[in-house]
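1. the following block contains a protein sequence and its predicted model.
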Amino acid sequence: MSTTTTEELSATTLLRFATAGSVDDGKSTLVGRLLHDSKSVLVDQLEAVERASASRGQEAPDLALLTDGLRAEREQGITIDVAYRYFATPLRRFILADTPGHVQYTRNMVTGASTAELTVILVDARNGVVEQTRRHAAIAALLRVPHVVLAVNKMDLVGYEEKVFAAIAEEFTAYATELGVPEVTAIPISALVGDNVVEPSANMDWYGGPTVLEHLETVPVSHDLSHCHARLPVQFVIRPQNAENPDYRGYAGQIAAGSFHVGEEVTVLPSGRTSKISGIDLLGEPVDVAWTTQSVTLLLEDDIDISRGDLIVPSKDAPATTQDIEATVCHVADAPLTVNHRVLLKHGTRTVKAIVKDIPSRLTLDDLSLHPHPGQLVANDIGRVKIRTAEPLPVDSYSDSRRTGSFILIDPNDGQTLTAGMVGESFASPEPVKDEAEDDGWDF
């Protein structure tokens, strides 16, 4: 069990990271080893893993069971759902998302990496870079994850050969660089044995870089979002029946980016009405300033029509509203996404009707070529789409804001999530063709 004190935790930074890789690359074992060797596992958890391992005829504890908590995961020996784990060292606190490796569950990797500042992509040293490795690298690039770690696992099964590691690292780094990944750190490991996970490996004296934990503890992480575009998606309007303040009207939500100040002039979108912030309530107490991720209530000087789904922004930094959205998407549903598909688009706290007007291209992961106008996207495809919404939306570019530059498409019939989209992100898609689709009554 970790011995990190409360005083030490108060002085540490937070890193959100995700793991990804193909089936049997050893993600869950790596996470289990990371938790075990950093002494972040409770005694009763370890005892439960030891009992479960013994019942399956294993001599040593199967550390993958520390994360594979679902019964179906234990029975099949694969990760199905995103498993979140929280642990800490004296240097940093961590929120870890262990994502599935099976191609069927690539959609879960999008969920796990969407808020990550770092992604650990595992590769089996015996197999090298495979299609699923390339898919995970593409998703990390699309989601603009600033740091990627290539963990070349199972080095013990290739005799700890440096040339094997070097070849895989070179191939992956070249591919990731083409995708626009800003930084790749390659580390040779054996999650099963523990080489270079928490402790340096005595079997790979040719490697002089950090262990996985050392890199996680020291990689630079910036949480200074004060210079980002300030955005507050309104979740609900507060009108308490309070005799002391009968005119109280507050607009509550979680600040998606930037900061808000009392006295600041703001604009409400999509209506375009303006006012000034007369007060900010945080946990029931008035404050002069509030910033990203805080859940607050804004009070305005003027009584204007604001409801759930509206976006409050500084007037000097208001995004344009539009009904035409171009984006790169990762399709996550089993049913395909097609041209003229009628969908619901959820952006922030607002959901509107929309139509897929065109699918200009689909990305081919092998060579990063673009297949023009495929007509549809199937599960796990990455492609470019053009969408027309029934109402104007204030969208940012995903490169400017991961929160207000993203959206999801929803099936209006059953509420199933179809697609995750990043506004403005592109792999240099080909020139569009004129949309010659017939009017079907959903043109906006």
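-> Thanks, I have the structure now.
2. going forward, measure contacts between C-alpha atoms and count neighbours the same way
-> Noted.
3. for residue 300, what are its contacts?
-> 250, 275-279 (C-alpha atoms under 8 Å, 6 or more residues apart in numbering).
4. tell me which of those residues fall in strands.
-> 250, 275-279 (DSSP state E).
5. would you reformat the residues you listed as TSV and include neighbour count and distance to residue 164?
-> Listed next are those as TSV, based on neighbours: other C-alpha atoms under 10 Å; distance: C-alpha to C-alpha, whole Å:
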residue	neighbour count	distance to residue 164
250	21	60
275	19	62
276	19	61
277	19	60
278	16	63
279	20	61
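6. put this next to the previous one:
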Amino acid sequence: MTGNPLLAELARAPRLIPWRNWSGAQSCLPLARLAPKDLDELVQVVRQAPGKIRPVGSGHSFSALVPTDGTLLSLSFFSGLLDHDAATLQAEFAAGTPMSRMGAPLKAIGQALPNMADIDYQTLAGAIATSTHGTGVGFPSYSAQVRGLQLVTASGEVLDCDSNRHAEVFNAARVSLGALGVATRVRLQNRPAYRLRERQWIAKTEELLEDVAKNTRENQHWEMLVVTHSDYALSIALNETADPATPPTDPAQEGGNEFVSLIENLDKYVSDFPETRRVLLNNLRHFANFQDRVGDSYEIYANVRSVRFNEMEYSVPAEHGPACLREILKLIRDKDLRTWFPIEYRYVRADDIPLSMFEGRDSCSISVHQHYGMDHHNFFAAVEPIFWKYAGRPHWGKLHGLNARQLQALYPRWREFTQVREALDPTGKFLNAHLSSILGVA
């Protein structure tokens, strides 16, 4: 142990440094916060660190995946493009690479991710661990693009996994919640680099729901941000184009940020007057002016999110998306639930990963948000039973109230994952209280 400076530091019981996530809703005071500089150092830490270990990325998960009183393990030194293959259009990245730092290196080798989420703050390992996704009926989550990965297990063994090597581990590790070990390298299936055009417009929510089939058929990527307490939504369509890039825009105006700011300011003054609020919100459409944006795909997918919030998201079978959203909006209206953040409505293609929210079914993902300064507990608790009614599966990185008994009924291949976890980590070195609850580990 004395030969490793990180472990020597741990043995001296250094000053404890608190950790919290992006929204501030999750926090902990770990015994140690370590950032190994290479694979050998990482293996030593995993083998010898006392107590529990939780890997941590950018802290953008809203659920309690990270908090521990043991060791927080950062992969901040595991970053960057490691290898690529021009023939297969595959590229391998260090698992701690922020998604925001993948687009430019991929472009330099003529590649791009087939799809991206609208936030790129996450690390690659964190994004695949939670099946993070973008939108588009023809596009699955990041996890479905994984073709290989390297995993350091609880015993310190280094496994190089793909569909031929340690196939059972590979299948489970593509969405693992960080419960199988520490991912260090990830190989992704990409496509040739491309540009996108973003078009935004405001329309009545009900009209957009009636036109879901048309909007998803005519656009590669379509979503809407539904303005609560109003009759309207911001519709966003992204499509591949060969047109030249448009001049850069103010990040505050991207992805509807300017529109969201208007809604926030309105909530401050008229939330106590529901009918007045609805009239004013409905009339905001007359002040909104959206210009098309064209640019490299990674520049168009991701948006600056400068307003912090907490989030709950469930994915329901795609055919139930409109009905589920209508019930949520009716509840908010009938109960006059205090919220102003738009509801995000997206589509994701099915995959074959045991613990993916999209395993075996095309899905509609619906996200409800609450400003970080407002209490989210009562609002989320009121909405969540509607998701359950439609057999919704919660996003692993976002807030929900389910435990293992309820979750395993939603995942036909649940046992396939838990068997791999039990084999790789029989003592629960990579578990915390939240993971023990949702995975059913005593």
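-> Right, received. Where do you want to start? Computed from a predicted structure; not experimentally measured.
7. TM between them?
-> Overlay of the two chains. TM-score (TM-score structural alignment, normalised by the length of the second structure): 0.26; 208 aligned residues with a C-alpha RMSD of 7.9 Å.
8. and residue 83 of the second structure, what element?
-> Residue 83 of the second structure belongs to strand 81-85 when elements are defined using DSSP states H and E.
9. actually, residue 149 of the first structure.
-> strand 147-153.
10. gap between the two ends of stretch 311-324 of the second structure?
-> For stretch 311-324 of the second structure, the separation between the terminal residues is 17 Å (C-alpha to C-alpha, to the nearest Å).
11. again with stretch 296-316 of the second structure
-> End-to-end for stretch 296-316 of the second structure, by C-alpha to C-alpha: 31 Å.
12. repeat for stretch 152-169 of the first structure
-> End-to-end distance of stretch 152-169 of the first structure (C-alpha to C-alpha): 8 Å.
13. tell me where the stretch 251-400 of the second structure has strands.
-> Ranges of strands in the stretch 251-400 of the second structure, per DSSP state E, counting those that start in this stretch, are 293-296, 309-317, 343-348, 363-371, 393-394.
14. between those, which gets nearest to residue 281 of the second structure?
-> Residue 281 of the second structure lies closest to strand 343-348 among these, at 14.6 Å (C-alpha to C-alpha).
15. by contact count, what packs against whichever strand or helix holds residue 406 of the second structure?
-> Here residue 406 of the second structure, judged by DSSP H and E, is contained in helix 404-407. With contacts taken as 3 or more C-alpha pairs under 8 Å, 6 or more residues apart in numbering; DSSP states H and E, helix 404-407 of the second structure sits against helix 433-439.
16. count of residues packed around residue 112 of the first structure?
-> 24 (other C-alpha atoms under 10 Å).
17. my error: substitute residue 119 of the first structure in the last question.
-> Using other C-alpha under 10 Å as the criterion, the residues surrounding residue 119 of the first structure number 25.
18. what do you get for residue 53 of the second structure?
-> 30.
19. nearest spatial neighbour of it, skipping sequence neighbours?
-> residue 71 (4.7 Å; C-alpha to C-alpha, 6 or more residues apart in numbering).
20. next one: that neighbour from residue 267 of the second structure, what distance?
-> 41 Å.
21. with residue 258 of the second structure instead?
-> 15 Å.
22. same check, this time on residue 316 of the second structure
-> From residue 316 of the second structure to residue 267 of the second structure the distance is 29 Å (C-alpha to C-alpha).
23. just want to know which of the two has more residues nearby.
-> Higher neighbour count among residue 316 of the second structure and residue 267: residue 316, with 26 against 18, using other C-alpha under 10 Å.
24. ok, the residue lying closest to residue 406 of the first structure once chain neighbours are set aside to residue 331 of the first structure distance?
-> Sequence neighbours aside, residue 422 is the residue nearest to residue 406 of the first structure in space, at 4.7 Å (criterion: C-alpha to C-alpha, 6+ apart). Taking C-alpha to C-alpha as the measure, residue 422 of the first structure and residue 331 of the first structure are separated by 12 Å.
25. next one: residue 138 of the first structure
-> From residue 138 of the first structure over to residue 331 of the first structure the distance is 13 Å, taken as C-alpha to C-alpha.
26. check residue 299 of the first structure too.
-> 39 Å.
27. related to what we said a few turns ago, report the buried residues of the following helix or strand past the helix holding residue 406 of the second structure.
-> Moving toward the C-terminus from helix 404-407 of the second structure, the next helix or strand (DSSP H and E) is helix 414-424. Across helix 414-424 of the second structure, burial judged by 16 or more other C-alpha atoms under 10 Å covers 414, 416-418, 420-421, 424.
28. closest to residue 263 of the second structure out of those?
-> Looking across the buried residues of helix 414-424 of the second structure and measuring by C-alpha to C-alpha, the closest to residue 263 of the second structure is residue 414, at 40.9 Å.
29. one step back: adding distance to residue 328 of the second structure, write the buried residues of helix 414-424 of the second structure out as TSV.
-> As requested, the buried residues of helix 414-424 of the second structure are arranged in TSV below (distance: C-alpha to C-alpha, whole Å):
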residue	distance to residue 328 of the second structure
414	28
416	33
417	32
418	33
420	37
421	36
424	40
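30. so which of residue 299 and residue 331 of the first structure has more stuff around it?
-> Taking neighbours as other C-alpha under 10 Å, residue 299 of the first structure and residue 331 compare with residue 331 leading, 27 against 21.
31. quick check: the more buried one touching residue 420?
-> Yes - Residue 331 of the first structure is within contact range of residue 420, at 6.5 Å (criterion: C-alpha atoms under 8 Å).
32. touching both of the two, which residues are there?
-> Common neighbours of residue 331 of the first structure and residue 420 (C-alpha under 8 Å, 6+ apart) do not exist.
33. circling back to that earlier point, now do the strand holding residue 83 of the second structure: which elements does it pack against?
-> Against strand 81-85 of the second structure (3+ C-alpha pairs under 8 Å, 6+ apart) you get strand 90-94.
34. heading C-terminal from the strand it packs on, find the next helix or strand.
-> helix 103-108.
35. so which bits of that next one are buried?
-> 103, 106-107.
36. could I get those as JSON lines with distance to residue 208 of the second structure?
-> Shown next, in JSON lines, are these (distance: C-alpha to C-alpha, whole Å):
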{"residue": "103", "distance to residue 208 of the second structure": "31"}
{"residue": "106", "distance to residue 208 of the second structure": "35"}
{"residue": "107", "distance to residue 208 of the second structure": "34"}
